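In: pasting the sequence and the predicted model now:
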Amino acid sequence: MSNTQLTPGIAAGRLSAEDYSRNFSDIAPRLDPHEALVAADRCYFCHDAPCVTACPTAIDIPLFIRQIATGTPEAAARTIFSQNILGGMCARVCPTEQLCEGACVREAAEGKPVEIGRLQRYATDSLMAKAVHPFTRAQPTGKRIAVVGAGPAGLAAAHRLAMKGHDVVVFDRRERAGGLNEYGIASYKTPDGFAQAEVEWLLKIGGISIENGKALGAGLTLEALRAEFDAVLLAIGLGGVNTLGAEGEETGNVLDAVDFIAELRQAADLAKLPVGRDVVVIGGGMTAIDAAVQARLLGALNVTIVYRRGKARMGASEHEQEHAASVGVRIIHNAAPVRVIGNGAVREIEFAYTEEGPEGLRLTGETFRLRADQVMKAIGQKLSGAPEGLAIAGGKIAVTGPGRTSLPGVWAAGDCASGGDDLTVTAVAEGRDAAEDIHAALMG
């Protein structure tokens, strides 16, 4: 982790091997066949089902659940993958309580929705365990497309383009493909190397090559890509991290939460990963929850999330907030950081209470301090490294329709593109739709 200084409060190996194994095991194990049948039997198979409307990838949820109910989970998986090729990951990380399950008729009537997410995992895991990829490539078109970024949007686009018969080269700045699925999601949601297994499974379609360690810059320019390829899709995500704007922010042991999560995800031995005794996470989204919970599971004694607005404004779902509380994470609302206190390394952080008014958020002037030997910033990311010549809107690459940018022959999708809500499932939908538009443009 960058900016980490080992102080008396920060240590590795706080727990036993058994504790690490238990804490980072699968948080929601796959349903067994009987459990899946029981769960599927609760579906009403609604006409004009609200769950489908609530799904960003528009999966035919009643159909795939009916296929599970009739004992054909592999057919159910094909229904899912035809709309969302990363349906396995989305089954694990989607905020289903806000999307499909939140719209479920059973949720409105009984307060207990059909377990759509777990049923989706049951189906997709069943098919992914098979050796045969469910889709085949169309006849070669002779067209070559460059995809920059191997996250959810880039991978979804690459697969759809390859399926159409195009040849795709994916460039990614990291050592492994997967983007946030590999580097940015809590490890207990995707244990046992699932993110990489999913990438390898996706690549079985053929026609896709991945070149790692290549980012837009001096060695890989948009101008050169446009000259070499028939189309270019930018799926570069958001590489920059917002600043706190607090005095002393550069003090040691003030970290970016995304870096903490990435290091944890790539760690071969969690017992060697240092964590503070008193950890404070600043932010209110899923990154804040994932960082805080994992710090607690690594053995931090006190973990506190501080969010500048009220509970209802948090980006993390109610379910995720409750999970954080269940493992001992405290959440403080309506407070913003104003000063980091320490001599070389952080010792305390001072917050001011906030309140919302007609003119927006303001500090009340009343302050408090929290003891902290490790502070993690999870206050959002921003676009970094966007090529010149692209129109920008709201801090992201401006797009119209299914990902068309201001430059001919260049599309953008995922978190880097304007619109959307920075969810894995939304990125998949945007990548898929951009691929369809690229195909239509290239084939006339």
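Out: Alright, I've got the coordinates.

In: contacts and neighbour counts: CA atoms only from here.
Out: Will do.

In: by residue count, what's the longest helix in this protein?
Out: Scanning the chain for the longest helix, with DSSP state H as the assignment, gives helix 424-443.

In: please state the offset of it from the chain centre?
Out: 18 Å (CA atoms, centre = their mean, to the nearest Å).

In: who are the packing partners of that helix?
Out: Contacts defined by 3 or more CA pairs under 8 Å, 6 or more residues apart in numbering; DSSP states H and E place helix 424-443 against helix 87-93, helix 152-163, strand 410-412.

In: also this one, for the comparison:
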Amino acid sequence: MGTLDLTNDSPDISAGRLDLGEYAINFDDAVSPLNPQTARVEANRCYFCYDAPCMNACPTGIDIPGFIRKIATGNLSGAAVRILEQNVLGGSCARDCPTEILCEQACVRKAEGENPITIGNLQRYAMDNGLDGMPHPFARAETTGRRVAVVGGGPAGLACAHRLAMLGHDVTIFEAREKLGGLNEYGVAEYKLAHDFAAREVAFIMEIGGIEVKLGTALGRDVTLSSLRSEYDAVFLGLGLGAVKALDCEGEELAGVFNAVDYIASIRQTDDFASLPIGRRIVVIGGGNTAIDIAVQAKRLGAEDVILVYRRGPDAMTATGHEQEFAQTNGVTIKHWARPLRIEGVDGHATRVIFEYTALDTSGKLIGTGREFIIETDMVFKAIGQSFVADPLREGTESPLELENGRIKADDEGRTSLEGVWAGGDCVAGGQDLTVESVQAGKLAAHSIDRALRK
């Protein structure tokens, strides 16, 4: 796998391709926020349905008609609190949640053939404007004296920790990286959560009190599951997905071939977008949100040609239709029905990718057609998905937790096969690996832990 330095001296990979002003524009918020007038007009389009289908479609169960009515009446603080009651990461979810396939898809106006209420934009408006000058809107209950370890400082862990602290328990978050935030801090496109929004949201969550944070502390390296179980009254695992799937094709080890998630993390953590090297011709392999995020950001870093290649058709992509359209309107070419056969290079650096056209046989199985084509490239980004790494759980030859489809098996409350251990978020089998689902999983697990500790 390639690295972000320029030691390969490829003439077509360089930093600083754009003027400084262009970087500021390209990595600003992709969606302009609503102003008071447009927010009020949009809020008044809502029918304020009883048993609203949009509310049922929200994984965290936000009272959507309730917070929109408060916007319509000018009560922005009330709207923000109504959102946070169910989703303490309501600000980031308003920005990167696929509302077009969740709440907005279920909007009654859409069913009537009209444009749905722009619920995500209204949620962002409330969160951005309703908390100014307010103290933290939630208070801790009387301390219970119970201690809970939360492993992982991503959306699931943060939601679980905040709710547990609110319920009066003392929480310690163990995070392997240098910052809390997980996917929001390291894994989404900069233009979705710009201007350190993820860090500011974490700071807001910490205002509840009762939460200790241990950064740079990894499960399996610095602490073990057995030690946490012996020291704490309960353990919540919000480990996320730690490994990037390999292409399993020849040439994957060449310089200029990158994991998309690593490069996105570099974009998220830099203070100088002009310092990031990017090629003129980019190939992205994958069909999910990560593939879209790296493709668009490569273009915004100054790449001239960005081609995203996916092995199936557009309907099979896990990236929503909205995301696919966004990529195409940002200069990304999406090519369907093709898979990589091998990556070829010169002097150890990738220079082209050989693809094979694919099709479905009569049984619906994906097959190669035998017809090939070539895309010349300077950089290749792998974005074909991530997988759960169970190794940190092992303290012998096997994991003490039951796994399912390569992830932790947990029930609807997050309870695992090991007494006193809960899990939630992307590390648990099932779901669509959405931030909003992780928030709900952390919240439900917190209440389950609370019930167990109070027995």
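Out: That came through, no problem. Keep in mind that this is a model prediction, so the values were computed, not measured.

In: next, the TM-score between them, please.
Out: Put the two chains on top of each other and the TM-score (TM-score structural alignment, normalised by the length of structure 1) is 0.98; 444 aligned residues with a CA RMSD of 1.1 Å.

In: can you tell me what Phe236 of structure 2 aligns to in structure 1?
Out: Alignment note (TM-score structural alignment): Phe236 of structure 2 maps to Leu233 of structure 1.

In: run a quick neighbour tally on its match.
Out: 28 (other CA atoms under 10 Å).

In: what does Gly444 of structure 1 give?
Out: What Gly444 of structure 1 shows, counting by other CA under 10 Å, is a neighbour count of 6.

In: show me where the stretch 51-200 of structure 2 has helices.
Out: Under the criterion DSSP state H, counting those that start in this stretch, the stretch 51-200 of structure 2 contains helices at 53-57, 64-72, 76-84, 90-96, 108-111, 119-129, 155-166, 183-186, 197-206.

In: what sits up against stretch 386-393 of structure 1?
Out: Here stretch 386-393 of structure 1 makes contact (CA atoms under 8 Å, 6 or more residues apart in numbering) with 216, 221-222, 397-398, 405-407, 418.

In: restricted to helices, list those.
Out: Leu222.

In: so which of the contacts of stretch 386-393 of structure 1 belong to strands?
Out: Ile397 (DSSP state E).

In: farthest pair within the contacts of stretch 386-393 of structure 1?
Out: Thr221 and Ser418 (21.3 Å; CA to CA).

In: sorry, back to before: so which of the helices of the stretch 51-200 of structure 2 is nearest Arg229 of structure 2?
Out: Arg229 of structure 2 lies closest to helix 155-166 among these, at 16.5 Å (CA to CA).

In: what's the average distance of the helix or strand hosting the match of Phe236 of structure 2 to structure 2?
Out: If you go by DSSP states H and E, Leu233 of structure 1 is part of strand 231-234. Here the mean offset of strand 231-234 of structure 1 against structure 2 after fitting is 0.4 Å, by mean CA distance after the TM-score superposition for structure 1.

In: quick one: which of Thr221 and Ser418 of structure 1 has more around it?
Out: Taking other CA under 10 Å, Thr221 of structure 1 and Ser418 do not tie; Ser418 has more neighbours (20 against 12).

In: now check that one against structure 2: what is it aligned to?
Out: For Ser418 of structure 1, the residue aligned by TM-score structural alignment is Ala429.

In: show me the contacts for that match.
Out: 404-410.

In: compare these and tell me which is most surrounded.
Out: Of all the contacts of Ala429 of structure 2, the highest neighbour tally under other CA under 10 Å goes to Ile408, namely 27 neighbours.

In: re earlier: quick one: the strand holding Leu233 of structure 1 to chain centroid distance?
Out: 21 Å.

In: so which residues make contact with it?
Out: 144-149, 154, 225-226, 409-413, 416, 434, 438.

In: can you pull out the strands in the stretch 151-300 of structure 1?
Out: Ranges of strands within the stretch 151-300 of structure 1 are 167-172, 208-212, 231-234, 240-241, 254-256, 278-282, based on DSSP state E, counting those that start in this stretch.

In: so the last one corresponds to what in structure 2?
Out: Under TM-score structural alignment, the match for strand 278-282 of structure 1 in structure 2 covers residues 281-285.

In: other residues contacting that stretch?
Out: Against stretch 281-285 of structure 2 from outside (CA under 8 Å, 6+ apart): 291, 294-295, 298, 303-310, 340, 375-384.

In: that one vs structure 1, mean deviation?
Out: Mean for stretch 281-285 of structure 2 is 0.5 Å (mean CA distance after the TM-score superposition for structure 1).

In: now find how far off-centre that stretch is within its chain.
Out: That offset, for stretch 281-285 of structure 2, works out to 21 Å (CA atoms, centre = their mean).

In: the longest helix of structure 1 against structure 2, how far on average?
Out: Looks like 0.5 Å for helix 424-443 of structure 1 (mean CA distance after the TM-score superposition for structure 1).

In: which stretch of structure 1 lines up against stretch 212-221 of structure 2?
Out: Aligning stretch 212-221 of structure 2 against structure 1 (TM-score structural alignment) gives residues 209-218.

In: meant to ask about stretch 161-181 of structure 2
Out: Matched against structure 1 by TM-score structural alignment, stretch 161-181 of structure 2 falls on residues 158-178.

In: got the contact list for stretch 33-49 of structure 2?
Out: 65-66, 68-69, 71-72, 74, 117-118, 121-122, 124-125.

In: and it, how far out from the chain's middle?
Out: The answer for stretch 33-49 of structure 2 is 27 Å, by CA atoms, centre = their mean.
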